[in-house]
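Visitor: I would like to see how this sequence folds:
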Amino acid sequence: MPADLLDGAQWRKSSRSGALGNCVEVAPLATGEVAVRNSRFPGGPALVYTRAEMAAFLAGAKDGEFDDVLS
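Guide: Modelled structure (predicted):
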């Protein structure tokens, strides 16, 4: 969905984001879902995930399940 259609979304990025804007932003939505977008293209598309989907992804990231993509 176009991120600009998510009026009122409070976007935030990680404090670990680089100074060059190479980061992802997230915004909790009133529906309980979570929107994700590229910070360099704030009007570009946003992906919207359910809370369960985000919880599963974050748990996997914390457990190191995706570390191999940076190898």
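Visitor: going forward, measure contacts and count neighbours with C-alpha atoms only.
Guide: Noted.
Visitor: ok, residues contacting stretch 22-31?
Guide: The contact list for stretch 22-31 (C-alpha atoms under 8 Å, 6 or more residues apart in numbering) reads 9-14, 17, 34-40.
Visitor: What are the boundaries of the strands in this structure?
Guide: In the chain, the segments counted as strands under DSSP state E are 12-13, 24-28, 34-38, 46-49.
Visitor: Tell me how far the third one lies from the chain's centre.
Guide: Looking back up the chat, that one is strand 34-38. Relative to its chain's centre, strand 34-38 lies at 4 Å (C-alpha atoms, centre = their mean, to the nearest Å).
Visitor: how about this one, so we can line them up?
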Amino acid sequence: MASVPNGVRASSLDARWITTRRGSAEGDCVEVAPLTDGGIAVRNSRDPDGPALVYTRSEVRAFLAGAKDGEFDHLL
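Guide: Coordinates of the predicted model:
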């Protein structure tokens, strides 16, 4: 199966988008969706028709591990 390219219009994906329960009432959320090719798409909830970034499961796993370890805490 062909992989989904980065920058594809998020609303064109046949995907079930998941939003964090920790998002704000103003819609400041990042949404993610599993894709049929095994990838994981990410979009800005305030721009559901905007571009989606697509990552492999391995890339998302590495990012989540870094976030859990506090590697990105300095950004906030």
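Visitor: before we move on, back to that, please tabulate the strands of structure 1 in TSV, including the columns distance to residue 69 of structure 1 and mean neighbour count.
Guide: Output for the strands of structure 1, formatted as TSV (distance: least, C-alpha to C-alpha, whole Å; neighbours: other C-alpha atoms under 10 Å):
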stretch	distance to residue 69 of structure 1	mean neighbour count
strand 12-13	21	15
strand 24-28	17	18
strand 34-38	18	21
strand 46-49	20	18
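Visitor: Quick one: closest of the ones you listed to residue 67 of structure 1.
Guide: Set against residue 67 of structure 1 and scored by C-alpha to C-alpha, the strands of structure 1 come closest in strand 24-28, at 17.1 Å.
Visitor: Off-centre distance for the closest one?
Guide: The answer for strand 24-28 of structure 1 is 4 Å, by C-alpha atoms, centre = their mean.
Visitor: Now the residue most central in space within structure 1. Nearest residue, chain neighbours left out?
Guide: Closest residue to the average C-alpha location of structure 1: residue 36 at 3.1 Å, with C-alpha atoms, centre = their mean. Spatial nearest neighbour of residue 36 of structure 1, excluding adjacent residues (C-alpha to C-alpha, 6 or more residues apart in numbering): residue 26 at 4.5 Å.
Visitor: Trace the one you found over to structure 2, please.
Guide: When structure 2 is aligned by TM-score structural alignment, the residue opposite residue 26 of structure 1 is residue 32.
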